[in-house]
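> quick check, what structure comes out for this input:
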Amino acid sequence: MGTSTAYGGPGGGTPLVPSWLGSDGDAGGLASPSAPPAGAPTKDPASPATLPPAPPTRLAIPTPADGSRFTAPRSNFTRFAGSGGSDRASLGRAVSGYVSKSSGGARQAAQRMGASRGSGARLLGFLTDVQARGATEALRSLDLEGLAGRPIDEVFMGLADYICPNAGTVDEGIAREAFIETIVDLSTLGVTDLDALSPDQMQTVFELYATHAIEARLCNDIGTKLVTAPTDPLIALRVQSQLRDFIRNGVSDALTAARAETPNLTQDRVHTFVDTIYERAFGILQTLGDAEADQ
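Take a look at the predicted model:
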């Protein structure tokens, strides 16, 4: 969880979904390639006179969100971490409050996963291509055929810049951190051969990635005490493991339902599929959190 301790979390006045956060974490509001540069003179086809330059288009400034919306989830998360993982009710309240109040609901929470949604779609698209055409052809389409036949961890490290480009912002850093942690997990699970990857293993790869991405996003927003609150490093690891298992259960349920609805995933549906997974996962996590809080 390198990102979780490197950033103090967003301020309460930060918009729920920043204006620059698109589905791929890229800046939005760019002019159409066919449009003239802002401020360039234009001519009326019926008159040789030059018209005054059009005023530049400005992005709307998002309305600041409730300045205290992170307070309660952060407090509950700190209590959970300080308890060494025994206070599951506080974990439930922290996660449920994060989705419903801090983020404004499951859909808004999913939209905050900008770069992770884009990276998740590229990862799942690559795996879908491997299933359809084989690892060699999938890698050749990315000019990475030299990685063919290598162990899966080496292949994925070679794919890092394609899956998670431009790790310059916190959002992009979360996406890249999640991908690196997924690579580490694959070696411990014994998933080593990309050519022999089964559909269930493909689901596992994406499930791990989405779990790590949501965990890192949540920790950056409300979980800054996750590592520092427990005084014993072993307890800190136990707390982190409980949080990860909690999130993975939500992601797994969301992915299983989505696969049942879309058993034959095609490249043109990958982005929509990934967006659905994140939104459903946050909805399930809110429900699971409410259940923990009521116990």
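> make it CA atoms for all contacts and neighbour counts henceforth
Fine.
> just say helix, strand or coil for residue 197.
coil (DSSP: H, G, I helix; E, B strand; the rest coil).
> from residue 155, how far out is it?
13 Å (C-alpha to C-alpha, to the nearest Å).
> between those two, who's got more neighbours?
Neighbours per residue, other C-alpha atoms under 10 Å: of residue 197 and residue 155, the larger number sits with residue 155, 22 against 19.
> dump the residue contacts of the more buried one.
147-148 (C-alpha atoms under 8 Å, 6 or more residues apart in numbering).
> and with 10 Å instead?
Residues near residue 155 by C-alpha atoms under 10 Å, 6 or more residues apart in numbering: 135, 139, 144-149, 183, 192-194.
> this structure: helices as residue ranges?
Secondary structure of the chain (DSSP state H): helices located at 71-82, 88-97, 106-111, 114-133, 135-140, 152-163, 170-189, 199-222, 233-261, 270-294.
> reformat these as a markdown table; add distance to residue 43.
Shown next, in a markdown table, are the helices of the chain (distance: least, C-alpha to C-alpha, whole Å):
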| stretch | distance to residue 43 |
| --- | --- |
| helix 71-82 | 55 |
| helix 88-97 | 55 |
| helix 106-111 | 41 |
| helix 114-133 | 39 |
| helix 135-140 | 47 |
| helix 152-163 | 42 |
| helix 170-189 | 42 |
| helix 199-222 | 49 |
| helix 233-261 | 52 |
| helix 270-294 | 41 |
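> another sequence for comparison is provided below:
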Amino acid sequence: MFSMLSAASSRSTPAISQWVDALRNSGATADDVANAIVQELSPPGGSADEESLRDSMAVALSELMQANPGIDLLSLGQDDIWALMDFFLAAEVANRVCFDIGQALESANVEPVVAVQREREMREFIKSEVKAALRDLHAANPNPSRAQMENLMQEAVKTTFQVFEGAL
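Now for the predicted structure:
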């Protein structure tokens, strides 16, 4: 994601430059560009993991656009890309946690209102955890690997379960 969005901004590869030109010349709206980025970063597939990744990227792009109205998604600066990574990782961790706890909440006969409140609390906790972990990772390594990002997500999932274990 990071390299593709950086390449789009800097127009550093011919294929990405053509892709950007095609989008710009088509008169694409911000939503069209966001959808194109989602498609480029995670082409359609059928697995739950692929669907989650697409959903997380769409949520992240939406949050970035809400936080920065008028942002040009095809010319993101490094800070914008890091903010997008933050939104994406938080959404993906939340998806993983909610998928894992869904059955537990159902089998525990938790009232729907309580289940929704717990999910909200977990999502806020996850956003905070991911933001802190990503800030530390960025400080230590301005170009983290995919494995480092995956490790960050796994640690956030683990920590969330540890913190909210008794609430389930």
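> need the residues touching each of residue 197 and residue 155 of structure 1.
Common neighbours of residue 197 of structure 1 and residue 155 (C-alpha under 10 Å, 6+ apart) are residue 135.
> ok, the residue lying farthest from the centre of structure 2 to residue 18 of structure 2 distance?
Distance to the chain centre peaks in structure 2 at residue 109, reaching 30.4 Å (criterion: C-alpha atoms, centre = their mean). For residue 109 of structure 2, the distance to residue 18 of structure 2 equals 53 Å [C-alpha to C-alpha].
> ok, residue 75 of structure 2 - contacts?
5-11, 20, 81.
> now the residue farthest from the centre of structure 2: how far from residue 102 of structure 2?
11 Å.
> overlap in contacts of the two?
Common neighbours of residue 109 of structure 2 and residue 102 (C-alpha under 10 Å, 6+ apart) are residue 115.
> buried only: go through the contacts of residue 155 of structure 1 for me.
135, 139, 147-148, 183, 192, 194 (16 or more other C-alpha atoms under 10 Å).
> if we can go back for a sec, for the contacts of residue 75 of structure 2, pick the one with the most neighbours.
residue 8 (23 neighbours).
> correct me, but it touches residue 74?
Yes: when contacts are counted by C-alpha atoms under 10 Å, residue 8 of structure 2 is listed as touching residue 74 (5.8 Å).
> identify the contacts common to those two.
By C-alpha under 10 Å, 6+ apart, the residues touching both residue 8 of structure 2 and residue 74 are 19-21.
> apart from its neighbours in sequence, what residue is nearest residue 285 of structure 1?
Leaving aside its chain neighbours, residue 285 of structure 1 sits nearest to residue 250 (5.5 Å; criterion: C-alpha to C-alpha, 6 or more residues apart in numbering).
> that should have said residue 58 of structure 2, apologies.
The nearest residue in space to residue 58 of structure 2 (C-alpha to C-alpha, 6+ apart) is residue 38, at 6.3 Å.
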